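A.B. asks: A structural model of the following input is requested.
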Amino acid sequence: MTGKEWVALLKNWQVAMLVILLVLSVVFIYPHGEDGKFTTNLQYGLDLSDGTWLQMEFQAVVAGFETDRPVVDFLSDLQKDLDAEIYRIDDQKIEIRKYFTRDELESAFAESGGRLTTYEQGVSRETAEQVKVILEEKLNALGTRDAKVNPLIGLSGVSTYVRVELAGVGLAQAQEIVGKQGRFEIRIQTAGNETEHVLYGDAINTVGVPTQEPPGSNRWGVSFTLTEQGAVQFRDAAILYGATTDPARHYLNMILDGNVVYSAPLSPDLAAKLRVEPIRELVASTGAGQEGLDAAKNLEIHLRAGALPVEVKVAGSGYVPAALSDYFKTMAIVAFVVATIAVGIVVFLRYREPSIVLPMIGVNLSEIVILLGVASLIQQQLDLAAIAGLIAVLGTGIDQLVIITDEVLHEGKVPSPNIYQKRLTRAIGIIMISAVTVIIAMLPLALMSLSTLRGFAIITILGVVIGVLVTRPAYGKIIMAILSK
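C.D. replies: As a prediction, this is how the structure comes out:
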């Protein structure tokens, strides 16, 4: 083809769109060197990037009920009997934010004048989304490079598990931050080892950064400010339980997830001030040295993001070291290259004509580049399942290009432009029907909370859409221009 013919081909809007999207995709992927290593803007899942995954089980129950009593009275008595927070989902379904067995709930419901009708361990969709937001805030505070929080919600709308994936984070640190509820509580010692509740972390308004307390020492702490209501509540409790008049016998305890992070009497200065007015500024000391600093950082994250509405229990966990993730990445690249070469050989054996094979392989690879550009733009993580999706797109793409080529080369001849266009339209129609069936088949995997399969489904759907809308029509114009010569 001459230069003028190439220019005329590029003026075709379908071919021009392919070229423009290809250039934009390279920009989005942004291959470049960093710290002496080749890198891109592509985001990798844990299979291809060192990090940790945790699957946590909600310690709560979604229960259906029936009662002849006024519902408000029934739920009030049930809450007192269970000593647990109850969230009403709808007219006959509640979320009990504490775990109980079915037998325990049946007994409690009967004592409160009701009957248990359905039982599922987990939380409602609304609570699962609330947990997701809180965990994302904690992970943002942790400064992780790539983090993904995915509540696994069943068809009934109940979420039993939430899966968290953290790139570049060790297993111990991940369990410390997201594997716990993060409930902060202040209690005051009354008599002996007995303590009374004063307030929870939701009474905290602002949180400071870890600092040395006192300044210049090796002891660390986190300052925080109480709300006005929380400050009044704290002052009233301190006076009521004698912490302001006899601090040595009434320690102030600060507790995180059942573990005491601070226990000491009020200072004489603070006790004197509390007798006069509420005090909003407090400090939680976490200890000395690196251990105290790490504890202060964790406490800061939990105080800023708040506690999860329900307790969670780590049901499964895993860690992918950097060496293994690099090996997976290398093997994924090798698998893709081998698949491309194998496809090229099969196509060459089919047509034995480089003028057909090279455009076919080139358009197919450009489709993969555009797909990676879209994945980079929407920040879709690439894991081994997504790589399998890329290879599947490569195979189905060649299959559809073969359909176009065979359709337009009927009896081995290039038809007139009018007949060519009719045959191309017919081939695209066949491909579109095939694409719709693939999308319908993949949609359940893409929409359901099956985190290990979503990447495969999303990449496959994106590849099919890009192929039908961009690369197949462009290939039809390109192959026509080449074969007509």
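A.B. asks: contacts and neighbour counts: CA atoms only from here.
C.D. replies: Fine.
A.B. asks: all helices of the stretch 251-400 of the chain, in order?
C.D. replies: Chain-ordered helices for the stretch 251-400 of the chain, with DSSP state H, counting those that start in this stretch as the definition, fall at 268-276, 289-305, 322-351, 354-377, 384-408.
A.B. asks: Of the ones you listed, which is nearest Tyr119?
C.D. replies: Of all these, helix 289-305 sits nearest to Tyr119, with 30.4 Å by CA to CA.
A.B. asks: before we move on, the earlier item: will you turn the helices of the stretch 251-400 of the chain into TSV that also has distance to Ile29?
C.D. replies: Conversion of those to TSV gives the following (distance: least, CA to CA, whole Å):
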stretch	distance to Ile29
helix 268-276	57
helix 289-305	32
helix 322-351	16
helix 354-377	5
helix 384-408	15
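A.B. asks: Out of those helices, flag the one nearest Lys132.
C.D. replies: With CA to CA as the yardstick, what comes closest out of the helices of the stretch 251-400 of the chain is helix 289-305 (11.3 Å).
A.B. asks: Give me the distance from that closest one to the chain's centre.
C.D. replies: 23 Å (CA atoms, centre = their mean, to the nearest Å).
A.B. asks: Pull out the buried residues from that helix.
C.D. replies: 292-305 (16 or more other CA atoms under 10 Å).
A.B. asks: Which strand or helix spans Ser49?
C.D. replies: Under the criterion DSSP states H and E, no helix or strand holds Ser49.
A.B. asks: Distance check, it against Phe328.
C.D. replies: Going from Ser49 to Phe328 by CA to CA, to the nearest Å gives 9 Å.
A.B. asks: Compare the two and say which one has the larger neighbour count.
C.D. replies: It is Ser49, of Ser49 and Phe328, that has more neighbours when counted by other CA atoms under 10 Å, with 24 against 17.
A.B. asks: how far away is the nearest residue to that one once chain neighbours are set aside from Leu18?
C.D. replies: Nearest non-adjacent residue to Ser49, counting by CA to CA, 6 or more residues apart in numbering: Ser325, 5.1 Å away. To Leu18, Ser325 is 33 Å away according to CA to CA.
A.B. asks: Neighbour count for these two, which is higher?
C.D. replies: Leu18 (23 against 19).
A.B. asks: Report whether the expected contact of that one with Val468 is present.
C.D. replies: No: with contact defined as CA atoms under 8 Å, Leu18 does not reach Val468; the gap is 11.8 Å.
A.B. asks: which residue ranges form the strands in the stretch 151-300 of the chain?
C.D. replies: For the stretch 151-300 of the chain, the strands defined by DSSP state E, counting those that start in this stretch occupy 158-167, 184-189, 195-200, 204-207, 211-212, 219-226, 252-256, 259-264, 281-288.
A.B. asks: Please give the structure of this sequence too, so both can be compared:
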Amino acid sequence: MTRERLVELLLIALIGVAAIWLALPSTTTLTITNPLTGEVIFSRDVSYRRGLDLAGGLHVVLEADVPEGTEVSSDRMEAAREIIERRINALGTTEPIIQVAGNNRIVVDIPGVQNPDEVIATFGQTGLLEFIDAGTDTLVPGQEVVTDYPEPPADVPEGTKVYHTILTGADLETASVGFHPETNEPVVSFKFKDGEPTQKLREFTRNNVGRVMAIVLDKRVISAPVIRDEIPNGSGIIEGNFTLESARALEIQLRYGALPVPLKIVQVRTVGATLGEDSVQRSVLAGLIGVISVAIFMLLYYRLPGLLANLALIIYGAVSLSLFKLLPVTLTLAGIAGFILSIGMAVDANILIFERMKEELRSGKSLGAAARIGFRRAWPSIRDSNFSTLITCAILFWFGATFGASIVKGFAVTLAIGVIVSFFSAIFVTRIFLETVMGLGRVTREWWYGV
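C.D. replies: Predicted coordinates for the structure are as follows:
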């Protein structure tokens, strides 16, 4: 056995052991530490993420908060739905189901929610940020104010002060969470767009040093700093006694824009898995029976190559499941079906190779030559069929993303990952195993190779 082949086998073994360990349900945290200092360099939760049908989650109904009799256009509701989806995805939640219901409602289903209050606070608010001219007034965080944006309100009680809005969140270019250099408390850094917004902020701060420019979110004061100097470049920070979570929520609201229509929460409830535990167990059992049946067929029909293909199939499954954890992928029943389907396609690649080998052996080729020619001639068929599947997965993913069919997206993602890993399994792992066994020269009878 050559040194290069030994290195390849060692690499496969390391990948296989690491993937099997990571794929185990009991492996929930991946931590890398510095061996010299013991300091944690990297730590991440790698638990399997289950979808709403497998794990349950949060069900929220939002309704347009507009005067009675006011109609809300379908375009505005759809825009609100898209903004809510972006906000939720920014929290790290995958495959939420968000749909417009009727003329004025949006239904949100989020799988596996750990902190419902934090999630609702992030997507439920309108997210309208205003920088207002408060003059010399003393405003405190949490105080509700009336502003002239988008238009001066007509039904304000007599004596209520209406503040002028200088700039809004629509003028922002970026927003990010940071820490105050002196107090080390969480703050939200912002940068206005170049051009008119930055120029407007520069002129206002230059002409109003010593006055208050309050920062207001959804007509509620976040902070009311006194202008101490001109802001020339459109950058600044928002302070408001934030926790890290609340600062992150504000950042998401600012980054992904204000909702085009105010919404109020009319229903919140925690829902159980739409599929019972018994249904999930039966589905997993059916998948295991299918995989075992295929493995037995490969062993009986292709003999030694079939045994090697089964070993490669174990590595294939472990690598795929590990990727589901690392990316991560939210597993729904449809996603599991996509993974099982990809197992069949991985086996199909091996069948194409082995059948080519058998043809070459029947024509009188040696074992080594038959293996080389079999892999070479089967490659175009494997490549074209898998690329065709990947194109279909891309179309399904686009369809799911465009029309809010997250179940279709989950199926497409797991199938695509499985197909990509099958390239590695069939063309690299199975080939290395087979060439290694042939190179030992101890199993030379053609019967062992299915002929």
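A.B. asks: on that earlier part again, show me the common contact partners of Leu18 and Val468 of the first structure, please.
C.D. replies: Residues touching both Leu18 of the first structure and Val468 (CA atoms under 8 Å, 6 or more residues apart in numbering): none.
A.B. asks: Just give me the neighbour total for the nearest residue in space to Leu299 of the second structure that is not next to it in sequence.
C.D. replies: Nearest residue to Leu299 of the second structure, sequence neighbours excluded (CA to CA, 6+ apart): Gly306, at 4.5 Å. Residues within reach of Gly306 of the second structure, counting by other CA under 10 Å, total 27.
A.B. asks: doesn't Val294 make contact with Gly306 of the second structure?
C.D. replies: No: counting by CA under 8 Å, no contact exists between Gly306 of the second structure and Val294, whose distance comes to 10.0 Å.
A.B. asks: what touches both of these two?
C.D. replies: In contact with both Gly306 of the second structure and Val294: no residue, using CA under 8 Å, 6+ apart.
A.B. asks: List the contacts of the nearest residue to Val209 of the first structure once chain neighbours are set aside.
C.D. replies: Nearest residue to Val209 of the first structure in three dimensions, chain neighbours excluded: Val222, at 6.1 Å (CA to CA, 6+ apart). Contacts for Val222 of the first structure (CA under 8 Å, 6+ apart) come out as Val207, Gly208, Val209, Pro210, Thr211, Val283, Ala284, Ser285, Thr286, Ala296, Leu299, Glu300.
A.B. asks: ok, now which ones touch Tyr30 of the first structure?
C.D. replies: Thr40, Asn41.
A.B. asks: Equivalent analysis for Ile97 of the second structure, please.
C.D. replies: Applying CA under 8 Å, 6+ apart to Ile97 of the second structure gives the contacts Val107, Val108, Asp109, Ile110, Gly404, Ala405, Ser406.
A.B. asks: still on that earlier bit, can you tell me how far the residue nearest to Val209 of the first structure is from Ser49 of the first structure?
C.D. replies: For Val222 of the first structure, the distance to Ser49 of the first structure - CA to CA - is 33 Å.
A.B. asks: you'd agree Val443 of the second structure is in a strand?
C.D. replies: No: if the criterion is DSSP: H, G, I helix; E, B strand; the rest coil, then Val443 of the second structure is coil and not within a strand.
A.B. asks: Just to check, it is in contact with Thr436?
C.D. replies: No: applying CA under 8 Å as the test, Val443 of the second structure and Thr436 come out as separate, 11.0 Å apart.
A.B. asks: can you pull the contacts of Glu136 of the first structure?
C.D. replies: By CA under 8 Å, 6+ apart, the neighbours of Glu136 of the first structure are Ala147, Lys148, Val149.
A.B. asks: With distance to Glu137 of the first structure added, can I get the residues you listed in a markdown table?
C.D. replies: Listed next are these as a markdown table, based on distance: CA to CA, whole Å:
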| residue | distance to Glu137 of the first structure |
| --- | --- |
| Ala147 | 11 |
| Lys148 | 12 |
| Val149 | 11 |
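A.B. asks: Please tell me which one of the residues you listed counts the most neighbours.
C.D. replies: Top of the contacts of Glu136 of the first structure by neighbour count (other CA under 10 Å): Ala147, with 23 neighbours.
A.B. asks: Need the counterpart of that residue in the second structure.
C.D. replies: Under the alignment (TM-score structural alignment), Ala147 of the first structure pairs with Thr93 of the second structure.
A.B. asks: ok, that match touching Ile110?
C.D. replies: Yes: between Thr93 of the second structure and Ile110 there is a contact under CA under 8 Å: 7.4 Å.
A.B. asks: Let me see the contact set for the closest residue to Arg220 of the second structure other than its chain neighbours.
C.D. replies: The shortest distance from Arg220 of the second structure to any residue other than its chain neighbours is 4.4 Å, reached at Glu144 (CA to CA, 6+ apart). By CA under 8 Å, 6+ apart, Glu144 of the second structure lies in contact with Lys219, Arg220, Val221.
A.B. asks: hmm, what's the outermost residue in the second structure?
C.D. replies: For the second structure, the largest distance from the centre (CA atoms, centre = their mean) belongs to Gly364, which lies 52.2 Å off.
A.B. asks: Would you mind measuring from that residue to Arg356 of the second structure?
C.D. replies: For Gly364 of the second structure relative to Arg356 of the second structure (CA to CA), the value is 13 Å.
A.B. asks: likewise Tyr301 of the second structure?
C.D. replies: Counting by CA to CA - Tyr301 of the second structure and Arg356 of the second structure are separated by 14 Å.
A.B. asks: For whichever helix or strand Ile84 of the second structure is part of, what is the distance to the chain centroid?
C.D. replies: According to DSSP H and E, Ile84 of the second structure maps onto helix 74-90. In terms of CA atoms, centre = their mean, the centre of helix 74-90 of the second structure is set 16 Å apart from its chain centre.
A.B. asks: before we move on, what about stretch 128-147 of the first structure?
C.D. replies: 8 Å.
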